[in-house]
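In: predicted coordinates and the sequence they were generated for:
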Amino acid sequence: MSVFASLVERLADLLQPLFGVSAAAAAIVLFTALVRLLVHPLSRAAARGQKARTALQPRIAELRRRHGRDPEKLRRAVLELHAREKVSPLAGCLPSLIQLPAFFLLYHLFSSGTIGGRANELLDHRLFAAPLGGRWTDALGDGGVFGAAGLVYAGLFAVVAVVAWFGYRLTRKAAAAQPVAGDGEQVPGLAAMTRVLPFMSFFTLVTVAVVPLAAALYMVTSTTWSVAERAVLYR
């Protein structure tokens, strides 16, 4: 973790002339963008996989009609179809899974009072008036919602809400484009996901409220990137 801390500190030093007291926050945003840029090829592959899975839905619906009374036979038939068409049902999870280590590194880095036996100097860095190691509850206890730190969180919540709204609309649009089975109903198994998925973007609001501000910045930046990426890749 000390190597990662050194990386953040070096980035902050480079950005200091431009961002002043918020240089470390800018470094986290830049680091997040670099991570997402590295993961982008996987995101493109996931988008292609999603389009391929969508194209397979009518055939899967037909398999359900044929083997609906034999779950094991249906499962094998669906797996064989995916293998034959070289479509992985889990490919879309890879970009998110690969990002988890970076998020948890930031979380632990800005939750630890010491690094390598020394005081964690990164905790002294701020985004405007809000400490990067602080949480929303700390801001509420230090000036309240409209205090200096509280207003920083208010700005983050506003950004997340706007991004989540766009994500909600994109997900609803994608769900509406799902193929329809011959009996007029959506392909079985999609109904519950169709109802829940559009609201997943709003869960970022909860994350921002409970994690250290540095990790919240990662989430906000990554979520914004994801929505913009989906808007381009899933056209």
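Out: Sure thing, it's come through. Numbers count the residues shown, from 1 in each chain.
In: every contact and neighbour count from this point should use C-alpha atoms.
Out: Noted.
In: hey, where'd the helices end up in the chain?
Out: Ranges of helices in the chain, per DSSP state H, are 2-19, 23-67, 71-85, 94-109, 136-141, 148-176, 191-196, 203-210, 213-233.
In: of those, which approaches His125 most closely?
Out: helix 23-67 (6.3 Å; CA to CA).
In: which other helices and strands contact that closest one?
Out: When contacts are defined as 3 or more CA pairs under 8 Å, 6 or more residues apart in numbering; DSSP states H and E, helix 23-67 sits against helix 2-19, helix 71-85, helix 94-109, strand 126-127, helix 213-233.
In: the third one vs helix 23-67, what angle?
Out: Relative orientation of helix 94-109 versus helix 23-67 (axes from the mean of the first three to the mean of the last three CA atoms, to 10 degrees): 140 degrees.
In: buried stuff in helix 94-109?
Out: Residues 95, 103, 106-107, 109 are the ones in helix 94-109 that count as buried (16 or more other CA atoms under 10 Å).
In: most packed of the helices of the chain?
Out: helix 213-233 (a mean of 20; mean count of other CA atoms under 10 Å).
In: before we move on, the earlier item: got a markdown table for the helices and strands packed on helix 23-67, with distance to Arg53 too?
Out: Output for those, formatted as a markdown table (distance: least, CA to CA, whole Å):
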| stretch | distance to Arg53 |
| --- | --- |
| helix 2-19 | 38 |
| helix 71-85 | 8 |
| helix 94-109 | 16 |
| strand 126-127 | 42 |
| helix 213-233 | 15 |
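In: which of the ones you listed sits closest to Phe166?
Out: Using CA to CA, the helices and strands packed on helix 23-67 put helix 213-233 closest to Phe166, at 7.1 Å.
In: here comes the other one, which I'd like you to weigh against the first:
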Amino acid sequence: MPSFLEAPVSGAYHLLSSLVTVLQPLTGSWAAVIAIVACTLLVRLCLLPLSVRAHRGLRARAALMPHMKKLTERHRDNPERLQRELAKLQTEHGTTLFAGMLPMFAQLPFFWLMYTLFSRALVGGETNQLISGTLLGAPLGAPLGLHWPVFAATPGFVVLAVLLAVVAWFSARLALRQLDESATPLSRRLARWLPYGTLLTVAFVPLAAGLYLLTTTTWTVVERTVLQR
């Protein structure tokens, strides 16, 4: 790993390890799990202003859909003019095609840190104590996919997969409700199945990163529900 990336990894390791040490007398073997959930919630709380801004952008873009449809019909034979007109319309109303994606992009560094911390035996020249944590018998540093043959015998993997599937189902329903009449069949298929991508992801990342995904996707569903109301 490049040296400039070692500093944030080492800093995150010491921060998370300190939190686990503080929690251990109170929570025992659940200390690492609770620390991961707490850090994830803190990250999402810090990103709340971005989420609110993204939600407003999505609402503004939804309001522009009739105008965008008219522009598409008017300049169907002139793609370059169409792109200019769409960009101008969105700029005038303070929204973009990427409205709603800000929180997701902002979370990528934190997900990368969680993946890195629980996939290395050494961090900053020290033995990585975090990977010794478990969730209902499943090691936090092990990917679910590597244990698929003994999936049913490892409650931690089963619980994580089931909870991710439940959250994905709610997320898909919420995404479908947000689509308007002009949504294409492709958009509807993506809204219906894309949330289940988390189940595929956790098969190849450490269980700790899967726990991060579970926590952050649950937050997203609750957050969108509240913001819609």
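Out: Everything's here; your move. Predicted model, so just to flag it, every value in this text is computed and none were measured.
In: which one of the buried residues of helix 94-109 of the first structure is nearest Arg64 of the first structure?
Out: For the buried residues of helix 94-109 of the first structure, the nearest to Arg64 of the first structure is Pro95 (29.7 Å; CA to CA).
In: contacting residues for the counterpart of that closest one in the second structure?
Out: Pro95 of the first structure maps onto Pro103 of the second structure when the alignment is built from TM-score structural alignment. Shown in contact with Pro103 of the second structure (CA atoms under 8 Å, 6 or more residues apart in numbering): 47, 50-51, 54.
In: quick check, central residue of the first structure?
Out: The first structure has Thr223 as the residue nearest its centroid, 4.6 Å off, counting by CA atoms, centre = their mean.
In: and Lys73 of the first structure, what pairs with it in the second structure?
Out: In the second structure, Lys73 of the first structure lands on Arg81 (TM-score structural alignment).
In: Phe19 of the first structure pairs with which position in the second structure?
Out: Using TM-score structural alignment, Phe19 of the first structure sits opposite Thr27 in the second structure.
In: now Glu229 of the first structure
Out: Counting by TM-score structural alignment, Glu229 of the first structure lines up with Glu223 in the second structure.
In: contact partners for the nearest residue to Gly167 of the first structure once chain neighbours are set aside?
Out: Nearest residue to Gly167 of the first structure in three dimensions, chain neighbours excluded: Val227, at 5.6 Å (CA to CA, 6 or more residues apart in numbering). For Val227 of the first structure, the contact set (CA under 8 Å, 6+ apart) comprises 163, 166-167.
In: please redo it, this time with the cut-off set to 10 Å
Out: The contact partners of Val227 of the first structure, taken as CA atoms under 10 Å, 6 or more residues apart in numbering, are 163-168, 170-171, 201, 233.
In: what do you get for His14 of the second structure?
Out: Contacts of His14 of the second structure (CA under 10 Å, 6+ apart): 8, 20, 123-124, 130.
In: buried subset of those, written for ChimeraX?
Out: With 16+ other CA under 10 Å as the criterion, this ChimeraX line picks the buried residues out of the contacts of His14 of the second structure:
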select :20,123,130
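In: sort out for me which of the contacts of His14 of the second structure are in strands.
Out: Secondary structure from DSSP state E places Val123 of the contacts of His14 of the second structure in strands.
In: which of the contacts of His14 of the second structure are also in contact in the first structure?
Out: For the contacts of His14 of the second structure, the contacts that are reproduced in the first structure, applying both residues aligned by TM-score structural alignment, their matches' CA atoms under 10 Å, are 20, 130.
In: how about the contacts of His14 of the second structure in CSV, adding distance to Pro155 of the second structure?
Out: Converted to CSV, the contacts of His14 of the second structure look like this (distance: CA to CA, whole Å):
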residue, distance to Pro155 of the second structure
Pro8, 32
Val20, 22
Val123, 28
Gly124, 32
Leu130, 20
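In: counterpart of Phe170 of the second structure in the first structure?
Out: Phe170 of the second structure maps onto Phe166 in the first structure, by TM-score structural alignment.
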